[in-house]
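> below: sequence and its predicted model.
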Amino acid sequence: MTASRSRADVLFDGFTYTVLSLLMLMVLYPLYFVIISSISDPDMVNLGKVTFYPQDPSLEGYRRIFGDSTIWLGYRNSLIYTVLGTSLNVVLTLTAGYALSRQDLSGRNLVMMMIVFTMFFSGGLIPTYLLIKGMGMVNTIWAMILPNAVSAYHIIITRTFFQGNVPLELLEAAKMDGCSNTRFFLQIVLPISLPIVAVMVLFSAVGHWNSYFQALIYLKDDELQPLQIILRKILISNEASEQMMDGLVNQAELVKMAETMKYGVIIVSSLPVLILYPFLQKYFVKGVMIGSLKG
């Protein structure tokens, strides 16, 4: 039988739920405001009359956004960079993390110290650019993939996970049955490590999808630009394509449509993450918990 709750417990729960509800409102309202602003009259938005529901709703902004070829080109490029980059990240991170978790690896602590060192010190932007240029990767898709192929933080997370979830006795038993290290990793370690695999896939995919600084530095051709750079041009530089503004000759109409599409492109670029995150949130939480464990 559960004990009766005291008045202090009820008050504490009420206070907790109230604070959490306010925090949730603070997080969700900006997103909701962007959504309703993207379908509202820009004049109403600028006058501050759009607060809780759209004013003079219209989907014209979204029609022009989805009818623009540069948006779809950016989607394609971002998808390519995300898939290729995430695949390389996961393969290198899992193999490195597992190798460094093995107690029979000579010098693993020294290697780990060198990896952690890179989290605090780096060569800087100019030496990095010269290195990328010297390797012939400037203005190629590899400039978006190879420089960040491995994350020191991700290696630490995977190493901690393998140390706590792959017992040495399991390896010894597999070796007695004639299992090689490669077979043990592929057929035994990976199937029992699906949570950390999912965490690495999600962390890497979100990072690649939101990446724009590397494209800003290394990519010159418009054909290679990811979606985030196209979004940046529209939001900051007001460089909407002619195809988006087709049929608008009046300057006032151009300004109004540009304001509407600013909100719309935010939603369009964030849509994949917004759809996936509620279903995959538990893996993000698991990743944070794994990284907080002592290992």
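Structure's in. What do you need?

> CA only for contacts and neighbour counts going forward, please
OK.

> geometric centre of this protein: which residue is closest?
Residue closest to the average C-alpha location in the chain (CA atoms, centre = their mean): residue 206, at 1.7 Å.

> need the contact list for it.
The contact partners of residue 206, by CA atoms under 8 Å, 6 or more residues apart in numbering, come to residue 273.

> tell me the contacts of residue 115?
Contacts of residue 115 by CA under 8 Å, 6+ apart are residue 152.

> could you measure it against residue 85, distance?
Going from residue 115 to residue 85 by CA to CA, to the nearest Å gives 20 Å.

> one more: residue 152?
According to CA to CA, residue 152 stands 16 Å off from residue 85.

> these two: which is more packed in?
Per other CA atoms under 10 Å, whichever of residue 152 and residue 85 has more neighbours is residue 85, with 26 against 16.

> that one is in contact with residue 149, isn't it?
Yes - using CA atoms under 8 Å, residue 85 makes contact with residue 149 at a distance of 6.9 Å.

> count of residues packed around residue 30?
When neighbours are defined as other CA under 10 Å, residue 30 has 10 of them.

> and it, how far from residue 262?
With distances taken as CA to CA, residue 30 is found 14 Å from residue 262.

> for residue 34, same thing?
To residue 262, residue 34 is 9 Å away according to CA to CA.

> higher neighbour count, these two?
Between residue 34 and residue 262, counted using other CA under 10 Å, the more crowded position is residue 262 (22 against 17).

> that one and residue 35: what is the separation?
In this view, residue 262 and residue 35 are 11 Å apart by CA to CA.

> equivalent analysis for residue 292, please.
Separation of residue 292 from residue 35 (CA to CA): 35 Å.

> the more surrounded of these two?
Ranked by neighbour count (other CA under 10 Å), residue 292 and residue 35 place residue 35 first, with 17 against 11.

> use this one as the comparison:
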Amino acid sequence: MSGQSPEITAAPPVLPAAAVGTTPDRPTPAPRRRRGSKHRPVWEERPTPVGLALKGLVLTLVALAVLFPLWTVVLTSFSTQAETLRVGGLVTVPGELTLNAYRQILSGGVVSRAALVSVGITAVGTVISTIVSVLAAYGLSRPGSVLHRPILFVFLVTMFFGAGLIPTYLLVSSLGLINSYWSLILPGAVSAFNVLILRSFFMGIDQSILDAARIDGAGDWRVLGRIVLPMSKAAVAVVALFYGVGYWNAFFNAMLYINDNAKWPLQLVLRSYVLQGVSLPGGGTTGQVDAATGVVSGLPVQMAVMVLAIVPILLVYPFVQRHFTKGVIFGAIKG
């Protein structure tokens, strides 16, 4: 014993189990609730069996209301004329099936030619409208652009006021577009609503990213092509879908400006033949005999034309659907 007190070392403090592996400035994150977990937030009510049954019933009724008319149209297009006469109209239960209606409308004549016209107008019109809308929206989204506010005001005015039918017809006629395919594209090439959706999306892009690109020497065209468009695929896809559906379903401009039956789009053929019952000259869809029954094919051919007008949109929509909600909601919130 030399008089020196023994050195006492303090034991390290014991941390609670919840604090192990955490830092004071980084608290432990709350565990994520797994789907189907019994732990629910206090504001989320526990579903009752009656509520779940009612939701399922309502969704089933809505699905049937949407699918049943489509089912009857498709089934009638594959049925014979004798089958439609037996049931007195549209066929709901499969009976005698045949492809004669589709053979008739695709073997040449007005219907097949009108389908090609609609495909061409939709493709060309969608590309032109999307490019013009993207350029206009990008220019209006830049605060320092020339005449930014007056041009934006003009776009807003066109959403509420139109020139009218007669002035528009006189303008198209003075431009020499009567009986031309361009009369189906140019009068409605730009939609102010779609331009505003794209403008709202472009304005939501972080300005620091665009400034960094300009510091690196990128011009407006490179900023638009390399930065803005890749970040705006959702909005551009939605706008392209809007334009495509609009061009595919349009018939009124063709009814006004197209006098040659050989230049009719499919929707005008659908309106004239299916709704009005007009005999199409050279169409090859009236007066033909069903090979199975020997009876003239009427209603099945009409429904086949309708299916031909619906199918392209049904095929394209699933590829754009995942962008639809994101693009439209973003534009609605920011616009």
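Perfect, I can see it now. Here the structure is a predicted model, which means the values were calculated and not measured.

> give me the TM-score for this pair.
With the length set by TM-score structural alignment, normalised by the length of structure 1, the two chains reach a TM-score of 0.89; 291 aligned residues with a CA RMSD of 2.4 Å.

> assign a three-state SS to the aligned partner of the residue nearest to the centre of structure 1 in structure 2, would you?
Under the alignment (TM-score structural alignment), residue 206 of structure 1 pairs with residue 245 of structure 2. Classification of residue 245 of structure 2 by DSSP: H, G, I helix; E, B strand; the rest coil places it in helix.

> distance-wise, check residue 245 of structure 2 relative to residue 259 of structure 2.
Using CA to CA, residue 245 of structure 2 is found at 23 Å from residue 259 of structure 2.

> ok, residue 87 of structure 2 next?
38 Å.

> surely residue 39 of structure 2 is in contact with residue 46?
No - when contacts are counted by CA under 8 Å, residue 39 of structure 2 is not listed as touching residue 46 (10.0 Å).

> got a list of what residue 46 of structure 2 touches?
Residues in contact with residue 46 of structure 2 (CA under 8 Å, 6+ apart) are residue 40.

> surely it forms part of a strand?
No - the assignment for residue 46 of structure 2, made by three-state DSSP, is coil rather than a strand.

> quick check: it vs residue 40 of structure 2, distance?
Look at residue 46 of structure 2 and residue 40 of structure 2: by CA to CA, they are 8 Å apart.

> can you check residue 108 of structure 2 too?
Note on residue 108 of structure 2: its distance to residue 40 of structure 2, by CA to CA, is 62 Å.

> need the counterpart of residue 54 of structure 1 in structure 2.
In structure 2, the residue paired with residue 54 of structure 1 according to TM-score structural alignment is residue 94.

> pretty sure its match is touching residue 75, no?
Yes - Residue 94 of structure 2 sits in contact with residue 75 when judged by CA under 8 Å, with a separation of 6.8 Å.

> of those two, who's got more company?
Applying other CA under 10 Å to residue 94 of structure 2 and residue 75 shows that residue 75 carries more neighbours, namely 20 against 12.

> counterpart of the more buried one in structure 1?
Match for residue 75 of structure 2 (TM-score structural alignment): residue 36.

> show me the contacts for its match.
Contacts here follow CA under 8 Å, 6+ apart; on that basis residue 36 of structure 1 touches 50, 52, 53, 54.

> excluding its backbone neighbours, what's nearest the second one?
What sits nearest to residue 52 of structure 1 in space, not counting adjacent residues and going by CA to CA, 6 or more residues apart in numbering, is residue 33, at 7.5 Å.

> in what helix or strand does the one you found lie?
Using DSSP states H and E, residue 33 of structure 1 sits in helix 7-38.

> host element of whichever residue in structure 1 pairs up with residue 193 of structure 2?
For residue 193 of structure 2, the aligned position in structure 1 is residue 153, judged by TM-score structural alignment. Assigned by DSSP H and E, residue 153 of structure 1 belongs to helix 152-165.

> list the helices and strands that helix packs on?
Using 3 or more CA pairs under 8 Å, 6 or more residues apart in numbering; DSSP states H and E, the elements in contact with helix 152-165 of structure 1 are helix 69-101, helix 194-210, helix 251-292.

> and the next element down the chain from that helix?
Later in the chain than helix 152-165 of structure 1, the nearest helix or strand by DSSP H and E is helix 168-176.

> that next one vs structure 2 - mean distance after superposition?
By mean CA distance after the TM-score superposition for structure 1, the fitted helix 168-176 of structure 1 averages 1.3 Å away from its aligned residues in structure 2.

> may I see the buried residues of that helix?
Buried positions in helix 168-176 of structure 1, judged by neighbour count with 16 or more other CA atoms under 10 Å: residue 171.

> pull up the aligned stretch in structure 2 for that helix.
On the basis of TM-score structural alignment, helix 168-176 of structure 1 is assigned to residues 207-215 in structure 2.

> off-centre distance for the matching stretch?
Centroid separation for stretch 207-215 of structure 2 versus its chain: 32 Å, with CA atoms, centre = their mean, to the nearest Å.

> please say which position in structure 2 residue 279 of structure 1 maps to.
Structural alignment (TM-score structural alignment) places residue 279 of structure 1 against residue 319 in structure 2.
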